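>>> Would you be able to build a 3D model of this:
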Amino acid sequence: MNQDQDQPLTITPDALPEVITRYLKAHRAHDTAAAVTSFTDDATVIDDGRTYQGVAAIEAWLNRSATEFTYTIELTGAQRTDETHYVAVHHLEGDFPGGTVDLRYRFTLHGDAIGRLVIGP
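Below is the predicted model:
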């Protein structure tokens, strides 16, 4: 058995699936209406220890996160674990506590949409 089988493979950010790229672009632009279309109807987002289940909850989370703090976000890396699991690494700077952070956006795809997104260090 290959010990590296479950290890993420570093990829270029432009090799991320289209649905992830579309979501990240809409999120950076604070375009909640476009961002939410990237998710399945029963998707789950986990951010800052809180879980958001379903499109309505995710839309409310996106609206709040777009206005709660002012920040810049830069995509600095990407990884692929398998055909449905990807990680996008972002560097954020802004007026949130700490002022700077590197976050990993861990995506699970269901078909051509995002079924799960977990955001953390």
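
>>> When you work out contacts or count neighbours from here on, use the C-alpha atoms and nothing else.
Fine.

>>> Which secondary structure state does Tyr23 sit in?
Recorded secondary structure, Tyr23: helix (DSSP: H, G, I helix; E, B strand; the rest coil).

>>> Apologies, that question was intended for Ala78.
Ala78 ends up strand, using three-state DSSP.

>>> Quick check: nearest residue in space to it, chain neighbours excluded?
Excluding the flanking residues, the one nearest Ala78 by CA to CA, 6 or more residues apart in numbering is Ala88, at 4.5 Å.

>>> Alongside the first, I'd like the structure of this one:
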Amino acid sequence: MELPQLVARFVETLNTQDSKAYVELFTEDAIVHDEGKTHNGKQEILEWIEDANAKYESFMEPLQYEESASNGTLTANVSGTFPGSPIVLQFHLGFKDGLIDSFNVTG
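As a prediction, the model looks like this:
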């Protein structure tokens, strides 16, 4: 599956658990919603992804991608060290200035 460059990089940095490269894909004031919590700005996003990488060791296999205007939805099979693994999740992405400005995970 061919993904836009930013989305492909998003998948790559998650799969390699490169937290610093991952957070560079986000705007300074980006908002992330995951597991019932909200993370605002790059520092909180970095802390969240470092914690998630350590706890879950997630690996994402993209299944489908749809994009319209400044939003995209990536459906992926995600496996890791979490209960119920593997699971199909949707990653709702908002884009601004070539970066991710909002991110919401749904199951």
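
>>> What's the residue nearest to Ala78 of structure 1 aligned with over in structure 2?
Under the alignment (TM-score structural alignment), Ala88 of structure 1 maps onto Leu74 of structure 2.

>>> now swap in Thr76 of structure 1 and tell me
Under TM-score structural alignment, Thr76 of structure 1 pairs with Leu63 in structure 2.

>>> so who does that match touch?
Contact analysis of Leu63 of structure 2 by CA atoms under 8 Å, 6 or more residues apart in numbering lists Met1, Leu74, Thr75, Ala76, Asn77.

>>> out of those, who has the most neighbours?
The most neighbours of any of the contacts of Leu63 of structure 2, using other CA atoms under 10 Å, belong to Thr75, which has 21 neighbours.

>>> Structure 1: which residue goes with Gln5 of structure 2?
Gln5 of structure 2 maps onto Glu18 in structure 1, by TM-score structural alignment.

>>> Now for its match, how many residues are close by?
Neighbours of Glu18 of structure 1 (other CA under 10 Å): 13.

>>> which non-adjacent residue is nearest the residue nearest to the spatial centre of structure 1?
Closest to where the C-alpha atoms of structure 1 average out (CA atoms, centre = their mean) is Tyr105, at 4.0 Å. Closest residue to Tyr105 of structure 1 apart from its sequence neighbours, by CA to CA, 6+ apart: Ile119 at 4.6 Å.

>>> in which helix or strand would I find the one you found?
Assigned by DSSP states H and E, Ile119 of structure 1 belongs to strand 113-120.

>>> which residues does the residue mapped onto Lys96 of structure 2 from structure 1 contact?
Counting by TM-score structural alignment, Lys96 of structure 2 corresponds to His110 in structure 1. Shown in contact with His110 of structure 1 (CA under 8 Å, 6+ apart): Thr40, Thr84.
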